[in-house]
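In: Have a look; sequence and predicted model below, questions after that.
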Amino acid sequence: MTGYDVAIVGAGMAGASLAAAIGTRARVLLIEAEDAPGYHATGRSAAFWSETYGGPGVQPLTTASGPFLQAGGFLDPLGALHIGRTKDAAAGDAFLADFAGSGIALDRVDPARRIPGLRPEWTLGIAEPSSTYIDVAALHAQYLALARRAGAALVTSAPLHMASRQGGAWVLQAGGATCRADILVNAAGAWADAIACLAGAAPIGVQPYRRTMIQLLTDPPAPADLPLVVDIAGGFYFKPTADGRVWLSPHDETACAPCDAQPEDLDVALAIDRLEQVVDWRVTKVERRWAGLRSFAPDRLPVYGFDARVPGFFWCAGQGGFGIQTAPAAAALAAGLLLGCAPDPSVAAIDPARYAPDRLVALA
């Protein structure tokens, strides 16, 4: 029976980045249920990096990830503009208060100067110039390559069928193979609670939510210098593509079971309706539509650390829609916890206790 130090269930961004972070210091197996890694949340990202996305509890991880992503060439300039109407003034004030002292540059601006065709009632604007595009596919591919070069093994089309703690190690059956591992990492995204139950751990309430995205052609075309535009009240966001198209989401959150998420016609129509309430552009064609799952713990913070009740079971889950933009820092933080070593300097100032699974016991 093949033996490993660490078996990671899930080879999306969370699992791949952690495998890359520990691969030179442990024998690692990546177990992926799908035919290829990144099929679900990783492959369906809206592909932007924003320090405010996910809220102030997530921001330290996003900010700490910035230098790695920038140095690797994974980020391109974009900028973000949070907009609202008069009735959203309190939401704008709360947004600024949430990030006061964070070091993020946030400035009140006239949104009509940045968004051509903006309808006159949208008068509130807060610019976040540090926001960027992020090359999700390239980042995921690099993590998989780094893990492979470090000696990590990857098996695909191998859903985990059994996880049993025997003699101080895990005996795992995935696909048609059996192996042993000292530590089992739950990086299964929307399936995190199901994997926990399979391993005899208590679920912590990780809930998947469907999020819809569509790609549009508009008349006039979206200008090349359009920023990421985000409704301060949480009703939509949209961003330009390099060829004048628009990626648009109605910011929907529909609770569902773990699945291969597909877009609903109603959510696509809702997205277009909300866009037309913001700008006077005419939608000429819906070119693509897709949906992904964003999976959250009850308090909307990610979960990193060993389960206090099940030896050798490590959580790396609940990363919502921010798992990609926080991946470098999250992997560094989780690697230190998993290996029991000093944290990487990039995350030394982040308290891992705020993301520990034990905090959720009272919420279960």
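Out: Now that the structure is in, tell me what you want to look at. Numbering: from 1, shown residues only.
In: When you work out contacts or count neighbours from here on, use the C-alpha atoms and nothing else.
Out: OK.
In: Verify the stated contact: residue 3 with residue 179.
Out: Yes - under the criterion of CA atoms under 8 Å, residue 3 makes contact with residue 179 at 5.9 Å.
In: Name the residues contacting each of these two.
Out: Residues touching both residue 3 and residue 179 (CA atoms under 8 Å, 6 or more residues apart in numbering): there are none.
In: can you pull the contacts of residue 121?
Out: 85-86.
In: a strand runs through it, doesn't it?
Out: No - using DSSP: H, G, I helix; E, B strand; the rest coil, the secondary structure at residue 121 is coil, not a strand.
In: where exactly do the strands run in the stretch 251-364 of the chain?
Out: With strands called from DSSP state E, counting those that start in this stretch, the stretch 251-364 of the chain shows them at 254-255, 282-296, 303-306, 313-317.
In: Sorry, wrong one. I was asking about the stretch 51-200 of the chain.
Out: 75-77, 80-84, 107-108, 124-128, 132-134, 153-155, 160-166, 169-174, 177-186.
In: could you say what helices and strands the longest one packs with?
Out: Secondary structure elements in contact with strand 177-186, counted by 3 or more CA pairs under 8 Å, 6 or more residues apart in numbering; DSSP states H and E, are strand 2-9, strand 169-174, helix 192-198, strand 313-317.
In: next, the one to line up against it:
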Amino acid sequence: MSRFDFVVIGAGIAGASLGAELAGRGSVLILEQEESAGYHATGRSVAFWEETYGGKVVQPLTTASGPMLRFPAPDFAPAPFLSPRRTLYVGRAGEAAARDRLMADFAGRVDLRPVDPAALVPGLRPEWTVGLLEPDVCDIDVAALHQAYLRRFRQSGGELRMGAGLLSAASDGGGWRIVTAQGAVECGLLVNAAGAWADHAARLCGVAPVGITPLRRTVVQLRVPSLPSPDLPLVMDLGSQFYFKPEGQDRIWLTPHDEEPSPPCDAAPEEMAVAQAIARFQQVVDWPIAAVERKWAGLRSFAPDRAPVYGFDPGQPDFFWFAGQGGFGIQTAPAAALLAASLLTGDSPPSSIAALDPAPYDPARFRG
């Protein structure tokens, strides 16, 4: 039976990034239940790098990840993963207080500028008078980032097994015996990077769940021939009812910002959410819609306090949580993976994340 120093459950952006950071420090196996890596949340993301997204507890991870995404090492990727976008928060007259709270929350941390939203978005309907610009926001090339981590993982000696879903695992105090759909393996430390399946995976390992809930997010691709420019900012509602961004010429990606609880599954969009997204979009801009070209849904997984869960389980010290990344797992991936790798190995964190405090992400906060 094969034995590894680390076994990571899940090959999405969480498992791939952490696996890549661990692979040079020991033998690592990533187990993926699907036949392709990143099939669920990672492959369905409308990803952007936005420092305010996820709130103050997530912002340090996002900020620390920025330089690594903008200037990747030449042996990791040949080009940046980020391209300029900007975010424009918009609201009606009664939502100025929401704008002011956002500015206060991130004062001294993030560049935020009150603006006239109509000056940035042609065709904005006149009642949308409140605007706040976050100028440093960027699009992320998710596929390139995910593949770069998987490539580094393999080049560093890591092993990836597809179609190897977790069936059970048991710890004897000196390691784990893990039964998968492709047979059994052993390891010293087990890492739960199973995304929407994180609590389910914990139960299969005899570990108490922490309350990670998958929430469905619906996305629609619209063809909008009158789109003024593909370089417009991402437009996000201060009231969290929608956001949309150009996706190439004459197309946008739109979501109603839905968060419907769901069991872990191959998520599919619901027609009500699609209709709601389009109705909200038409209330914001006067751009005619030519066609609904695509629609899909993904699961974003949150712990009860909506902060990520990184660390050893206090009741099972050879079980490590790397889950609960919500909708910000991609924009925080570089820093989160380095932080988790330092916690797992006991190595000093690199200078790029030395200022990060792991305490807000510790699973011990859910253990009473």
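Out: Structure's in. What do you need? Being a predicted model, the structure only gives us computed values, none of them experimental.
In: Just the TM-score for the two chains, thanks.
Out: The TM-score (TM-score structural alignment, normalised by the length of structure 1) is 0.98; 361 aligned residues with a CA RMSD of 0.9 Å.
In: that older thread, out of the strands of the stretch 51-200 of structure 1, which is closest to residue 249 of structure 1?
Out: strand 80-84 (14.5 Å; CA to CA).
In: now the closest one: which residue numbers in structure 2?
Out: Mapping strand 80-84 of structure 1 onto structure 2 (TM-score structural alignment) gives residues 87-91.
In: now stretch 248-268 of structure 1
Out: Taking TM-score structural alignment, stretch 248-268 of structure 1 hits residues 254-274 over in structure 2.
In: mind checking how far residue 330 of structure 1 is from residue 305 of structure 1?
Out: Distance, residue 330 of structure 1 to residue 305 of structure 1, by CA to CA, to the nearest Å: 11 Å.
In: now do residue 164 of structure 1
Out: The value you get for residue 164 of structure 1 to residue 305 of structure 1, if CA to CA is used, is 19 Å.
In: Show me which of the two is the more surrounded one.
Out: For residue 164 of structure 1 versus residue 305, neighbours defined as other CA atoms under 10 Å are more numerous around residue 305 (24 against 14).
In: aligned partner of that one in structure 2?
Out: Under TM-score structural alignment, residue 305 of structure 1 pairs with residue 311 in structure 2.
In: Let me know whether that match touches residue 343 as I believe.
Out: Yes - here residue 311 of structure 2 lies in contact with residue 343, judged by CA under 8 Å, at a distance of 7.0 Å.
In: Show me where structure 1 has its helices.
Out: Listed in chain order, the helices of structure 1 (DSSP state H) span 13-22, 59-71, 89-98, 136-149, 192-198, 265-276, 327-339.
In: residue range for the longest one in structure 2?
Out: Going back to what we said before, that points to helix 136-149 of structure 1. Under the criterion TM-score structural alignment, helix 136-149 of structure 1 matches residues 142-155.
In: which residue lines up with residue 234 of structure 2 in structure 1?
Out: So, by TM-score structural alignment, residue 234 of structure 2 is matched to residue 228.
In: most packed of the strands of the stretch 51-200 of structure 1?
Out: Among the strands of the stretch 51-200 of structure 1, ranked by average contacts under mean count of other CA atoms under 10 Å, first place goes to strand 80-84 (a mean of 26).
In: What's the match for residue 168 of structure 1 in structure 2?
Out: Per TM-score structural alignment, residue 168 of structure 1 is aligned with residue 174.
In: Quick check, its match in contact with residue 187.
Out: No - if you go by CA under 8 Å, residue 174 of structure 2 and residue 187 don't touch, sitting 9.0 Å apart.
In: what range in structure 1 matches stretch 353-366 of structure 2?
Out: So stretch 353-366 of structure 2 sits over residues 347-360 in structure 1, by TM-score structural alignment.
In: do stretch 287-301 of structure 2 as well
Out: Taking TM-score structural alignment, stretch 287-301 of structure 2 hits residues 281-295 over in structure 1.
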